[in-house]
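Enquirer: what's the 3D shape of this:
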Amino acid sequence: MIPRLLLLLALLPAALHVDAASSDLSRWERSLVTLEVNRQGYNHIQPWTRRSQTFQKSGVVIDKRSILTTADQMNDLLLVRIQKGGRGKWFSGKLLWIDYHANLALVTCEEDEFWDGMRPASLMSKIPLSGEARILRWREGKIDARKMEINRARVQVGRQTFIDLMHLELNGEAQGVGWGDPVIDGSRIIGLMEEQESGGALAVPSPFIRSILEAREKEDYPGLGFFNFYWQRAENPETLQALKLENTDHGVIVIQPLAKLGEESVLKQKDVILKIDGYEIGPEGDYQDPIYGRIMLEALGSRNRFAGDKVPMTIWRDGKLMEIEYELPKAEFEEEMIPDELFDQEPEYLIAGGFVFQPLTVPYLKSWGGDWQRRAPFRLAYLKQAIPTEKQEAIVILSLVLPDPYNLGYQDIRALIVRRINGRKIVHLEDVETALKSPQDGFHIIEFAQGDSPGKIVLDAGDLSNATERVLSRYGINNDRLIHRGQ
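Expert: Got it, this is the predicted structure:
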């Protein structure tokens, strides 16, 4: 009898721990939901094709009628449904708001029945940078809580943008966790799952989320801004001496200030940035953040700051200390020569005689797979680094050729940069359309970038229209072009 009693006493703490954990998770049953997202997908190699895609992800109720999730897979949305309690009825949802750069979205449900019994969760304003956290999601009618270790905060390019943003790094087994899963510390949210990585995961931290949601409550949410310049460490004594700046242990050197077309940066090459928004910048480009600890300076571009905000900077220029204001440019995919994303718009194309013309975009390059930087044609992938100029805002390519007697001998060429058609410089698809209206002596002459092979092709202008109709019919393509005009 006594040995059995001792065994029960030994098991009691474990049982109490399980009950406590179960009780702790039960509060999330009225906050955590599953989203079923149906969206339009595109094949960027054959941009006229469409396919419906369905994904499931998590969301969390944050006020009386709003559900917070990430922007992942919410683009080109056709339908969203919401399920509460991990099982049962699916309710029709509606996208309220989305910011792709911040990777955040809000969804609602207009059916009062859905909101019965639901309880908003809270977002932590200051998060722990170590210790244990849990990632929650519904799985087979029960809340699955994945234990993770908080490693650190770090700055890196966001999943849905080209700008650097704050992230929370988690260590542990992240297999099976998904987009929008809340990361919790006890009863409050410290982040939303953004992506898995080797040995762990990255989350959008809750202080950043709070700042975005608070800004959205204002009438005109400006969107995120960013620091549009490149810098290097200010740690070489000879470099500092040449800049007439000695006896300093902080600051970074601007090596390339950038600006949007038609604008000029307030920063100049060889400026030394000593402070940003009152924070002293260390020689490695970091600063001491009151929430995140030592973190890279790019975080200050979105730390309670937005596009159009004027951020005070202390700089060293031409041997003098100066105070300037840096206006944060808005993060916009349209401003890039090679756009990173094409959210909520169909890919553009123009087909002429089986020759398929497209703007060069990252979604097109991603057709070569996750390792597209190495697998895509080098000359195209390298252009991702290009900065738009007044003479060259964008790039048009001949992406492929749909075989037809009209293009016999050219059917194997693809992924070539188009420079001129019939003597007209090509920057946008509208230029292709216009140029094809003006053949030269009965021929269309298409010239490609230097180094591409062939360097140019010559086509009979008289047969182009018939060949195009024949190609559309043969390959089951409804329209010979889709162009977003006026962009």
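Enquirer: switch to C-alpha atoms for all contacts and neighbour counts from now on
Expert: OK.
Enquirer: I would like the residues contacting stretch 27-35, please.
Expert: 56-62, 80-86, 117-121, 137-138, 143, 187 (C-alpha atoms under 8 Å, 6 or more residues apart in numbering).
Enquirer: From the residues you listed, keep the buried residues only.
Expert: Buried by 16 or more other C-alpha atoms under 10 Å: 56-62, 80-86, 118-121, 137-138, 143, out of the contacts of stretch 27-35.
Enquirer: Now, those that are in strands?
Expert: 56-62, 80-84, 137-138, 143 (DSSP state E).
Enquirer: so which pair among these is furthest apart in space?
Expert: Using C-alpha to C-alpha, these span at most 21.2 Å, a distance reached by Val80 and Ile143.
Enquirer: hang on, the earlier thing: relative to Val427, which of the ones in strands among the buried ones among the contacts of stretch 27-35 is nearest.
Expert: Using C-alpha to C-alpha, these come closest to Val427 at Val80, 37.4 Å.
Enquirer: was I right about that closest one contacting Gln53?
Expert: No: shown here, Val80 and Gln53 do not form a contact pair, counting by C-alpha atoms under 8 Å, at 11.7 Å.
Enquirer: any common contacting residues for these two?
Expert: In contact with both Val80 and Gln53: Asn38, using C-alpha under 8 Å, 6+ apart.
Enquirer: Tell me which residues of stretch 206-225 come out buried.
Expert: Buried residues in stretch 206-225 (16+ other C-alpha under 10 Å): Ser206, Pro207, Phe208, Ile209, Arg210, Ser211, Ile212, Ala215, Pro222, Gly223, Leu224, Gly225.
Enquirer: Let me see the ranges of the strands in the stretch 201-350 of the chain.
Expert: For the stretch 201-350 of the chain, strands defined by DSSP state E, counting those that start in this stretch occupy the ranges 229-233, 252-257, 272-276, 279-280, 286-289, 293-296, 310-317, 320-327, 349-352.
Enquirer: what does the stretch 51-200 of the chain give?
Expert: 66-69, 77-84, 91-92, 94-99, 104-108, 131-139, 142-157, 164-171, 182-185, 188-197, 200-205.
Enquirer: Proceed likewise with the subsequent sequence, for comparison:
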Amino acid sequence: MPIRKIIWMVLLNTLFLTASAHQENGTKEAIVKIYTNAKIPNYQEPWNSSMRSSTGSGAIIEGGYILTNAHVVADQAFLEVQRYGQRKRYIAKVYAVSHQADLALLKVEEKAFFEGVKPLTFGSLPNVEQKIVVYGYPMGGSTLSATIGVVSRIEHHTYAHSGESFLAVQVDAAVNPGNSGGPALSDGKIVGVVMQMISKSQNIGYLVPVNMVKHFIEDMKDGKYDGFADLGLGTQKLENPAMRRYYGLDDNVSGKLIVKVVHNSSLAGLLQEGDILTAVDGHNVENDGTVEFRKHEFTHYQHFVDAYQMGEKIKLDIIRDKKNMQVEADLDYTADDMYLVKTTRYDEMPSYFVYGGYVFSPLTRNLIVSTNLNRLKLSNLAGKWQEKDKSEVVVLLKVLASDMSRGDNDFAMWPIDKVNGEPFKNFKEFYQKMEAVKSQYIVLEDNDGVKVIIDREEAQAKQSAILKKYNIEFDKSIDLRK
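Expert: Alright, predicted model coming up:
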């Protein structure tokens, strides 16, 4: 028999024995199938929603919780769970959720659900080439699936559910729709939670790593989710030789140039534009913005910020005017607190306001991805930070056709900057200004001077008829009705 074939058979046998050992330890009994009925908001028609059914996977962990993905239970209206080897479904509820990190904990009230189950425990962050087994209920069948693979790489990656970037584990084990929320095990312990895949690739899947899971569970111990902190810094790489000479940096110094400190960041007043960030929590920041988190393994410097809980402090080393300094920052804010456009929203209906058939809404990432209209300009706004006088973008979402809006029906996804010449800070203030207008005309204007003019009295007179025509029950969302 050829030596290559012998080696291959030995490897297969080793993998088989590893998987069998997991099964004998009762791993499969802790794997759960999740049935979700969700109420999905329609961001183009924010007064409407639809129902959607889907399935996902999860794992029973200590404390009587089921660990899964946030996107498996996002916008849920009704949840059921089913244990491996059983046909009965049990009603479940969401106990805690982190849409940032795409993680959720579920609870089942009936004690019978947990009888005879040994909860899975957590391991540590796996190494590249470490073998893993992924359990779940993917498409292609209704019974439990187990796929075997190895860790391919570990680095920061954009989480599809939230759009934020965190540490992620890339694996080559087959991951398909329905696997989401299932555990990835190594040596019988959870090292990650299946999160997403690259659809046009061959066996490239991603896990939420176990350190993110532990952070989430620790965060929730007080019954309140605080999230992962953001420093509120805009930075630039320092790889260009001319730039390095300009700032007087020799070859022994690396870091990132600070080009923006958000006004409501906890670092406002501590750091300045032009400072150079050289270390985070004692870990050297490279010129490309990465840090070495393990020997010869690098990822974004935010990794060491994510290791802390909200409300804790972190030390940053900087260079200012060619002098070394150290500052201590309070971790008080998430990205949502500082970006002009909120990160992707879940578990809530969108805000809106209808005025004479003109539909207004705050700009969210959900709204941007719901249409191709004005995508370039709106995506650019989504990358901007809040300012003292501007914390939210308001758009004219659409114009409902009527005799009073003729000529304006092409306005859609149009950012508004002024009401009767006055700027506003956010959607709530925009709404208040619209309601407070006493003059005959309301003049809406963007930064380019383009205007939409509404006859106030005509709009109020025809409001009820327009709402009835388009089958809109309320002229504003519940948050404004309160």
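Enquirer: where does the TM-score land?
Expert: Overlay of the two chains. TM-score (TM-score structural alignment, normalised by the length of the second structure): 0.87; 467 aligned residues with a C-alpha RMSD of 3.0 Å.
Enquirer: hmm, back to that, now render the strands of the stretch 201-350 of the first structure as a markdown table, adding distance to Ala20 of the first structure and mean neighbour count.
Expert: As requested, these are arranged in a markdown table below (distance: least, C-alpha to C-alpha, whole Å; neighbours: other C-alpha atoms under 10 Å):
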| stretch | distance to Ala20 of the first structure | mean neighbour count |
| --- | --- | --- |
| strand 229-233 | 50 | 16 |
| strand 252-257 | 50 | 20 |
| strand 272-276 | 46 | 24 |
| strand 279-280 | 43 | 18 |
| strand 286-289 | 35 | 19 |
| strand 293-296 | 32 | 18 |
| strand 310-317 | 47 | 19 |
| strand 320-327 | 50 | 14 |
| strand 349-352 | 58 | 23 |
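Enquirer: could you measure Gly149 of the second structure against Val213 of the second structure, distance?
Expert: Separation of Gly149 of the second structure from Val213 of the second structure (C-alpha to C-alpha, to the nearest Å) stands at 21 Å.
Enquirer: still on that earlier bit, as TSV, the buried residues of stretch 206-225 of the first structure with distance to Phe162 of the first structure would be great.
Expert: TSV is the format used below for those (distance: C-alpha to C-alpha, whole Å):
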residue	distance to Phe162 of the first structure
Ser206	21
Pro207	21
Phe208	17
Ile209	18
Arg210	21
Ser211	20
Ile212	18
Ala215	21
Pro222	17
Gly223	14
Leu224	11
Gly225	11
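Enquirer: what's the farthest-apart pair in those residues?
Expert: Ser206 and Pro222 (19.8 Å).
Enquirer: who's in contact with the most centrally placed residue in the first structure?
Expert: For the first structure, the residue sitting closest to the mean C-alpha position, by C-alpha atoms, centre = their mean, is Gln160 at 1.3 Å. Shown in contact with Gln160 of the first structure (C-alpha under 8 Å, 6+ apart): Ala71, Asp72, Tyr100, His101, Ala102, Asn103, Glu341.
Enquirer: Can you name the residues that contact the residue mapped onto Gly158 of the first structure from the second structure?
Expert: The alignment partner of Gly158 of the first structure in the second structure, by TM-score structural alignment, is Tyr159. When the contact criterion is C-alpha under 8 Å, 6+ apart, the partners of Tyr159 of the second structure are Ala101, Asp102, Ser165, Phe166.
Enquirer: Can you report how many residues neighbour the residue mapped onto Tyr475 of the first structure from the second structure?
Expert: Superposed on the second structure with TM-score structural alignment, Tyr475 of the first structure falls opposite Tyr470. Using other C-alpha atoms under 10 Å, Tyr470 of the second structure has 11 other residues around it.
Enquirer: quick one: Tyr470 of the second structure from Asp403 of the second structure, how far?
Expert: 14 Å.
Enquirer: Ok, Thr343 of the second structure next?
Expert: Going from Thr343 of the second structure to Asp403 of the second structure by C-alpha to C-alpha gives 37 Å.
Enquirer: And those two? Which one has more around it.
Expert: Thr343 (20 against 8).
Enquirer: Could you pull up the residues touching the equivalent of the more buried one over in the first structure?
Expert: Per TM-score structural alignment, the equivalent position to Thr343 of the second structure in the first structure is Asp340. Contacts for Asp340 of the first structure were tallied using C-alpha under 8 Å, 6+ apart; they are Thr161, Phe162, Phe333, Thr361, Val362, Pro363.
Enquirer: The second structure: matching residues for stretch 313-320 of the first structure?
Expert: So stretch 313-320 of the first structure sits over residues 316-323 in the second structure, by TM-score structural alignment.
Enquirer: nope, stretch 276-285 of the first structure is what I meant
Expert: Residue span in the second structure matched to stretch 276-285 of the first structure, by TM-score structural alignment: 280-289.
Enquirer: Let me have the contacts of Gln160 of the first structure in JSON lines, extended by neighbour count and distance to Gly455 of the first structure.
Expert: Converted to JSON lines, these look like this (neighbours: other C-alpha atoms under 10 Å; distance: C-alpha to C-alpha, whole Å):
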{"residue": "Ala71", "neighbour count": "22", "distance to Gly455 of the first structure": "42"}
{"residue": "Asp72", "neighbour count": "18", "distance to Gly455 of the first structure": "41"}
{"residue": "Tyr100", "neighbour count": "22", "distance to Gly455 of the first structure": "39"}
{"residue": "His101", "neighbour count": "22", "distance to Gly455 of the first structure": "39"}
{"residue": "Ala102", "neighbour count": "23", "distance to Gly455 of the first structure": "42"}
{"residue": "Asn103", "neighbour count": "21", "distance to Gly455 of the first structure": "42"}
{"residue": "Glu341", "neighbour count": "19", "distance to Gly455 of the first structure": "30"}
